[in-house]
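1. Just the structure for this:
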Amino acid sequence: MAASTDELAIIVDALYRNLDTPTPVFGAQDWYDLATEEIARRSEPASPDAYGAA
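-> Predicted coordinates for the structure are as follows:
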């Protein structure tokens, strides 16, 4: 199931906080990048809330 934009923002915040630690979880940077790109995509005008969703 796809996360709502609000849920995605919470995930991005948690990933950012994890990246700000001395030993972030492996792969956290990639997940953070993907999630922030998705939020940016969703904020574009006339953009569906998720890929392929109406």
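2. From here on, just use CA atoms for contacts and neighbour counts.
-> Noted.
3. what about the helices in this structure?
-> 5-19, 28-42 (DSSP state H).
4. buried set for the first one?
-> Buried residues in helix 5-19, defined by neighbour count with 16 or more other Cα atoms under 10 Å: 5, 8, 9, 11, 12, 15, 16, 18, 19.
5. okay, the residues you listed in a markdown table with distance to residue 33 next?
-> Converted to a markdown table, those look like this (distance: Cα to Cα, whole Å):
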| residue | distance to residue 33 |
| --- | --- |
| 5 | 15 |
| 8 | 12 |
| 9 | 12 |
| 11 | 12 |
| 12 | 9 |
| 15 | 10 |
| 16 | 10 |
| 18 | 13 |
| 19 | 11 |
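6. let's see this one next to it:
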Amino acid sequence: MNRSQLAHFMNHSGDPEETLTAASTEELGIIVDALYRNLDTPKPVLGAQDWYDLAVEELGRRSTPESPGAYGAA
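-> This next block holds a predicted model:
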């Protein structure tokens, strides 16, 4: 996902938390990677840090099976 695609995604996705929660784990990985690469540029997309922080939190929730909000928890 290039800078233009990332900016379009972020600007047209609505609420970041809802968008990231609804994404599959594979999609979330792609988003996190794109955000990370974008943040490592001289001029990251406005809001990329907030999206990145939320996405990393969501990945963390999914990787902790004992947490009450984890996906697939019984």
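7. related to what we said a few turns ago, out of the buried residues of helix 5-19 of the first structure, flag the one nearest to residue 49 of the first structure.
-> residue 5 (7.4 Å; Cα to Cα).
8. Which residue in the second structure aligns with the closest one?
-> Matched by TM-score structural alignment, residue 5 of the first structure corresponds to residue 25 in the second structure.
9. I'd like the distance between the residue nearest to its match when sequence neighbours are not counted and residue 4 of the second structure.
-> Nearest residue to residue 25 of the second structure, sequence neighbours excluded (Cα to Cα, 6 or more residues apart in numbering): residue 59, at 7.5 Å. Using Cα to Cα, to the nearest Å, residue 59 of the second structure is found at 24 Å from residue 4 of the second structure.
10. what sits against the equivalent of the residue nearest to residue 25 of the second structure over in the first structure?
-> Counting by TM-score structural alignment, residue 59 of the second structure corresponds to residue 39 in the first structure. Going by Cα atoms under 8 Å, 6 or more residues apart in numbering, residue 39 of the first structure touches 5, 8, 9.
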